[in-house]
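K.L.:
Have a look; sequence and predicted model below, questions after that.
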Amino acid sequence: MNNRIPELYGSMIFSDRIMRSKLPKDVYRALRKTIENGTHLELDVANSVAVAMKEWAVENGATHYTHWFQPMTGFTAEKHDSFISPSGEGEVIMDFSGKELVKGEPDASSFPSGGLRATFEARGYTAWDPTSPAFIKDQTLYIPTAFCSYSGEALDKKTPLLRSMDTLNTQAVRMLHLLGNDTVKRVSATIGPEQEYFLVDKDLYRQRKDLIFCGRTLFGAPAPKGQEMEDHYFGALKPRVSAYMHDLDLELWKLGIPAKTKHNEVAPAQHELAPVFDTANIAVDHNQLTMEMMKKVAEKHGLTCLLHEKPFDRINGSGKHNNWSLTTDDGVNLLNPGRTPAQNTQFLIFLMAVIKAVDDYADLMRISAASAGNDHRLGGNEAPPAIVSVFLGDELTRVLESIENDTYFGKQEKIQLDTGAPVLPHFLKDNTDRNRTSPFAFTGNKFEFRMLGSAASVATPNIILNTAVAESLDQFYEELKDTEPADMDEAVHALLKRAIQKHKKVIFNGNGYSDEWVKEAARRGLDNLESTPDCLERLLTAKSITLFTKHHIYTEDEIRSRHDILLENYVKTIAIEARTMVDILSRDFLPTLHSYTGAVASSTSSKKALLPDLKTDAEEALVRKLSNCYEILADGVQDLKEQLTKTEKEEDLKRSAFLSRNLLIPSLEHLGTAASEAEALIPEDLLPYPSYDQLLFSL
């Protein structure tokens, strides 16, 4: 099988190799020009591409096509149409035109629009994105598309991402030309999103209403063993998990998704998949497909893949590490410091553009990772805190300090790692360690944005990062554009020095979990936006609106729509959790608790009736404890119902969000703690659902 992998890889995508073989040369050149330079694609070219794409799809078993898009639900959407076209006398032909390739018309009224569209304004358009290859899945040709309303507003995540990539390219290229690197024609943001996830037995999953409806357990007594032995991380793969990962790799490789790394993560039942870098647009598409295939392949193995950020309490949650860099059309990584970063002017300009962007728009970075699920994860168990900071490591920090202080920074010698075991090979260690508590860490030739939640689309954080860095580069360019070539080095040094002095407050190489850092961050003036409602209002500040409208990423209406969608999704998520908690406790757990309490009380009473002098202190204490738990939970359920009613009656979305945070979440946590304590008193075989022991250690 291994020798078939090169043949298997990309076999289900309409790749460049397929296009070259099936398209006339002039059509192929026109399509490549569109893909590489963003030029307009004429309809006659689209018609030729459509015919070739249909022929290839039919050859590979496809009967339908769909415009595959990413609405603001955070998921993907698709409507399938067959290739058949009646030809008369009860016969059909397989047909697909350029018009059908380029444009689709799904109903736009039933997707989140944040007020951009009314229910009666149903028309929407999907537009082919030729920069992301079409692919075949489940006998259907999938065509990646953007999604917009009848009046042109972006109703998806792809359109603003493409806009941000174009803006970043424009600003990066002109900065490089100003610095004397005038051969570069294009700069692309490249990302490699690492994906964490949990696997649980499907039959056990189906017995947990909270996992089904909420994606996470709302309570559960801890298993005797968690992750404290640190034995699961990078541990040997269990056969069932290994078989799943193998099949997942094959399915992803068929779709041209470069799945590279797989391993056990820190928590029991937790795992990770990491791909090779790709351009931001394709990588976002690939990550959406990866999450879909994770769930689909899990079903075939009798498993369920959990992508919630915190499916189990007291152990690690799952994140998505967004590795981001900038690459030129000739393959140069602009964030590679080289052997002498202090003399690498090009690198230092782009490094400071990123640092400045993160400092200036830290609130937007936080917003890009905001969700009800991720609020449970941030700040502990290897997830970064809500305070946005940048980790650079010792060497780069000293480089910036030398620029700020006008001191000489000599070449740093590489140090050989001494393991103390002569038989082991010698190698040079990196100039800096890694910091797992940093939200935004430099890791050698890229930045790793670690705040993202595992279930989230990576489109939004990259839209914000691309746009913020483009703004930094724009400001740098404006400062340097009138400088004479002979004075450029001195002007760049002065610009870097000013930027370092202004933005060094966001650089932090220490422990992000410490109480001291919280105090120090406040002293530096860095925000600590702990919850989603705290940070979302920052999306509507004049500064945020100006950033996005200046660079034509969003209109003001599009910004406000996204604010409302995020806020509404937060409110709905918490409400679903509250209703699920009420349902599980009222219909399942409290009857079990009542029944078990009665059984213990009856047994105790029978013993005392038979042997009046028999000591039953322990049984009586257990009955009392179980009865107290019942009263606490019953009262708590009633309180939660009332709070839920109050929250749902609130018509103002912002107030409803803060009511959810201030009323519902504390009640959910209180009930969760009480139910977990009560569960620990009940025999496992009496519980109406599988316990943490079973869920986390059954594979």
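P.N.:
Structure received. Every value quoted in this text rests on a predicted model; they were computed, and no experiment measured them.
K.L.:
going forward, measure contacts between C-alpha atoms and count neighbours the same way
P.N.:
OK.
K.L.:
How about the contacts made by Val518?
P.N.:
387, 512, 528 (Cα atoms under 8 Å, 6 or more residues apart in numbering).
K.L.:
which of those has the most neighbours?
P.N.:
Gly512 (26 neighbours; other Cα atoms under 10 Å).
K.L.:
can you count the residues close to the closest residue to that residue other than its chain neighbours?
P.N.:
Nearest residue to Gly512 in three dimensions, chain neighbours excluded: Thr437, at 5.1 Å (Cα to Cα, 6 or more residues apart in numbering). The local packing of Thr437 (other Cα under 10 Å) involves 24 other residues.
K.L.:
how much space between Thr437 and Tyr513?
P.N.:
Distance of Thr437 to Tyr513, computed by Cα to Cα, to the nearest Å: 7 Å.
K.L.:
repeat for Glu530
P.N.:
13 Å.
K.L.:
for Ala680, same thing?
P.N.:
Taken as Cα to Cα, the span from Ala680 to Tyr513 is 30 Å.
K.L.:
Between these two, point out the one with more neighbours.
P.N.:
Shown here are Ala680 and Tyr513; by other Cα under 10 Å, Tyr513 has more neighbours (17 against 14).
K.L.:
got the contacts of Val518 as TSV, with secondary structure columns?
P.N.:
Formatted as TSV, the contacts of Val518 follow (DSSP: H, G, I helix; E, B strand; the rest coil):
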residue	secondary structure
Ile387	coil
Gly512	coil
Asn528	coil
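K.L.:
Now name the helix or strand holding Glu673.
P.N.:
You called it Glu, but residue 673 is Thr. Assigned by DSSP states H and E, Thr673 falls within helix 665-679.
K.L.:
List the buried residues for the following helix or strand past that helix?
P.N.:
Per DSSP H and E, the first helix or strand lying C-terminal to helix 665-679 is helix 692-697. Buried residues in helix 692-697, counted by 16 or more other Cα atoms under 10 Å: 692-693, 695-696.
K.L.:
Please apply the same query to stretch 225-237.
P.N.:
Applying 16+ other Cα under 10 Å to stretch 225-237 flags 226, 232-233 as buried.
K.L.:
Dump the buried residues of helix 692-697 to JSON lines, plus distance to Gln416.
P.N.:
Listed next are the buried residues of helix 692-697 as JSON lines, based on distance: Cα to Cα, whole Å:
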{"residue": "Tyr692", "distance to Gln416": "45"}
{"residue": "Asp693", "distance to Gln416": "45"}
{"residue": "Leu695", "distance to Gln416": "45"}
{"residue": "Leu696", "distance to Gln416": "41"}
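K.L.:
here's the one I want to compare it with:
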Amino acid sequence: MSTVPELFASKVFDDRVMKSRLSSKVYKSLKNTIDIGEKLDITVANAVAEAMKDWAIEQGATHYTHWFQPLTGITAEKHDSFISPSPDGRVIMDFSGKELIKGEPDASSFPSGGLRATFEARGYTAWDPTSYAFIKGKTLCIPTAFCSYGGEALDKKTPLLRSMEALNKQALRILKLFGNDQVRHVTTSVGPEQEYFLIPKELYDQRKDLIYTGRTLFGAKPPKGQELDDHYFGVIKPRVEAYMSDLNEELWKLGILAKTQHNEVAPAQHELAPIYATTNIATDHNQLTMEIMKKVAQKHGLVCLLHEKPFDGVNGSGKHNNWSIATDTGVNLLTPGETPYENAQFLLFLCAVIKAVDDYQDLLRISVATAGNDHRLGANEAPPAVISIFLGEELEGILEAIEKDAPYAGVEKTVMKLGVSVLPRFTRDTTDRNRTSPFAFTGNKFEFRMVGSADSIACANIMLNSAVAESLKIYADRLEKADNFEDALHEMIKKTITDHKRIIFNGNGYDDTWIKEATEVRGLLNYRTTPDAIPHLMDEKNVKMLTAHKVFTEAELRSRTEITLENYCKAVIIEAKTMEMLARREILPAIEEYAAFVAKTANAKKSLATDLACTYETETVKKLSGYASEAYASLDELDSVLDKVKDSDSVTDTAYIIRDELLGVMEKLRASCDEAETITAAKFWPFPTYDELLFGVK
């Protein structure tokens, strides 16, 4: 094996490769396109394409693809070979700047939400030069945006890039007011922590619910779950460690900064965390990470589950979106410094985030709304559906002092004394990490903890970037007109604190009293389900803000409303139909078979001695018959609700039927079948149980 530095980015057409293979003139022009958005000249594109092709062929590539992220939530690719016919009947390897810049995949089968008519099949992919091309297998993958024939965004990358540009534009205005004219570009950076489960493939293959839906629709809790907290940060099992080692190598080859790995809270659950990268690159990398996680798992006889709640009764999986803002001069704008009370620039950017999160709570909730995440949010493993910000003792004290125009005494640094002379002393941080908060400040960044493990991080960062850009625009508009900058700045920070302190909460987000206070006293939103949240994307204030910053057009917003609700409905309907199939064809026959076996056993015993009580057999058959009857009744009810869903005229109405009726029936059906599982002999149960799935990897 090569050393890690030799291995890292060996499959990436990165800056190092470009500098060595491009002329200085072409390299400089391309860097200006990447760094400051200069228009790309076709002669430069041709030179880049030639160098990219030669490098890819040397790496063993035979094909190229425009790699894009449609509104399915996963990636897409259409492969074309480099071959072109030559006059002598043979072939040459060719790749032009035109092919690099633009592709024409068929858009007809991708979700569009009404952005195109059925007969309008053409779509375009456009090269994103800010995200490096890479080789996967024998294919050169070129990260691209994806749009319709009419130019509307049909992907997640395009709005993300637009939101980054919107924030950059407004942040530069603010920095200029502080005299930072040397800054040319402001970007957001993200480090997405990725949680996942690993289970044996031979067990996965026996569970149709996992195959069709990504989660278990039935399953009684095992005697042991996560109660002892013994899995979290525990010793990694050899098979899992081998998987993690191979995963790291594959990620490092693609320039993905995989840094941290450990066992998570639930049995069979783990986490991978990368180092920060620019948001659009981090988004590309996270999509690749999820794909490679699954591929590497198969090589080890495992299956990687990315569903937000694959198992009931234990923690689900999230994706903590660690978000910060930085300049091209290397300054993190969310770093408080030694004296944050005196750091006006930091305080203004901090206030911009606070205002953004309060003003656009709904957009942040919408950005993480999926059928899978609905099962996770609000449980004791993830934040509640109510958005709030955790700042910590020091920052909250600073904001309170500013609001009251009072002096700030500061938080004294506490030296930790561990009571053992050989152990070093160290200074305690002035802020904790609140794991119950949806949006927590953790030193020089905010951790948005509501994103689901299977989600693209693009959606959350689009909304976050856009909302903060709006706050900064409002600030810049006022400060640019102010007669006295210092006075206007102080008053604006003070007003933001007064107007938006309701969103700041440093306590226990799991406490029911907090939810009551948040909604009834503070007036915060509580959209508990996807159907509750998604229609608010089209609220006037949201449409106005997102279109004003040119992140979305109104038509694009309508399409996403339609697509997200449609995806929600399809996901739950697939689950309902899978439950029906499993209950009718596997679970009920298994219950009946075991009940018949027990009854036959009782009859055989009574034939030997009529006075035998056979209490176990009698009671077991009674209970099994009761659970079977309950399940059968729930199946009839399930059919009835599915018929209602089929007759529904709109996707919104369908989503409400699912929320109000279908999910409840599915829970009833599961409850009966899970109870039956607990008293059915193991050899009669038709598929692997939770104890096998969660503890099956040795």
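P.N.:
Sure, I can see it. Everything numeric in this text was worked out from a predicted model, so none of it was measured.
K.L.:
nearest to Ile415 of the first structure, of the buried residues of helix 692-697 of the first structure?
P.N.:
Leu696 (42.0 Å; Cα to Cα).
K.L.:
How about Ile349 of the first structure, nearest residue that isn't a chain neighbour?
P.N.:
Closest to Ile349 of the first structure by Cα to Cα, 6+ apart is Leu496, at 7.1 Å.
K.L.:
measure the one you found to Met294 of the first structure for me?
P.N.:
Distance from Leu496 of the first structure to Met294 of the first structure, by Cα to Cα: 44 Å.
K.L.:
quick revisit: and the buried residues of helix 692-697 of the first structure, which is closest to Phe83 of the first structure?
P.N.:
Leu695 (44.3 Å).
K.L.:
on that earlier part again, spit out the residues that contact Thr437 and Tyr513 of the first structure alike.
P.N.:
384-385.
K.L.:
any chance you could map the helices in the stretch 401-550 of the first structure?
P.N.:
Secondary structure of the stretch 401-550 of the first structure by DSSP state H, counting those that start in this stretch: the helices cover 459-480, 488-503, 515-524, 532-536, 542-550.
K.L.:
need the contact list for the residue positioned nearest the centre of the first structure.
P.N.:
For the first structure, the residue nearest the mean C-alpha position is Ala456 (3.7 Å; Cα atoms, centre = their mean). Going by Cα under 8 Å, 6+ apart, Ala456 of the first structure touches 74, 369.
K.L.:
got it, and Leu633 of the first structure?
P.N.:
Contacts of Leu633 of the first structure (Cα under 8 Å, 6+ apart): 585, 590, 671, 674-675.
K.L.:
wait, which of the residues you listed is closest to Cys629 of the first structure?
P.N.:
Ala674 (6.9 Å).
K.L.:
Translate that closest one into the numbering of the second structure.
P.N.:
Matched across to the second structure, Ala674 of the first structure falls on Ser672, judged by TM-score structural alignment.
K.L.:
What sits closest to that match if chain neighbours are left out?
P.N.:
Counting by Cα to Cα, 6+ apart, the residue nearest Ser672 of the second structure is Tyr627, at 5.2 Å.
K.L.:
Correct me if wrong: the one you found contacts Leu669.
P.N.:
No - taking Cα atoms under 8 Å as the definition, Tyr627 of the second structure is not a contact partner of Leu669, at 9.4 Å.
K.L.:
quick one, which of the two is more surrounded?
P.N.:
Leu669 (27 against 22).
K.L.:
Spit out the contact partners of that one.
P.N.:
Leu669 of the second structure touches 630-631, 634-635, counting by Cα under 8 Å, 6+ apart.
K.L.:
quick one: which of those has the most company?
P.N.:
For the contacts of Leu669 of the second structure, counting by other Cα under 10 Å, the largest number of neighbours falls to Ala631: 26 neighbours.
K.L.:
quick one: buried residues of the longest helix along the first structure?
P.N.:
In the first structure, taking DSSP state H as the definition, the longest helix is helix 617-649. By neighbour count with 16+ other Cα under 10 Å, helix 617-649 of the first structure contains the buried residues 622-623, 626-627, 629-630, 633-634, 636-637, 640-641, 643-644, 647-648.
K.L.:
Ile553 of the first structure corresponds to which position in the second structure?
P.N.:
So, by TM-score structural alignment, Ile553 of the first structure is matched to Val551.
K.L.:
Its match: what secondary structure?
P.N.:
Once three-state DSSP is applied, Val551 of the second structure turns out coil.
K.L.:
Please determine how far it is located from Pro159 of the second structure.
P.N.:
In terms of Cα to Cα, Val551 of the second structure sits 5 Å off from Pro159 of the second structure.
K.L.:
do Met538 of the second structure as well
P.N.:
Counting by Cα to Cα, the gap from Met538 of the second structure to Pro159 of the second structure is 16 Å.
K.L.:
the more surrounded of the two?
P.N.:
Just comparing Met538 of the second structure and Pro159: by other Cα under 10 Å the higher neighbour count belongs to Pro159, 25 against 15.
K.L.:
Surely that one and Ile462 touch.
P.N.:
Yes - counting by Cα under 8 Å, Ile462 is a contact partner of Pro159 of the second structure at 6.6 Å.
K.L.:
now the strands for the stretch 51-200 of the first structure?
P.N.:
Secondary structure of the stretch 51-200 of the first structure (DSSP state E, counting those that start in this stretch): strands located at 64-68, 80-82, 84-88, 91-94, 103-104, 124-128, 135-137, 140-149, 187-201.
K.L.:
residue range for the next helix or strand after the longest one in the second structure?
P.N.:
Where DSSP H and E defines the elements, the next helix or strand beyond strand 187-201 of the first structure is helix 202-205. The counterpart of helix 202-205 of the first structure in the second structure, using TM-score structural alignment, spans residues 201-204.
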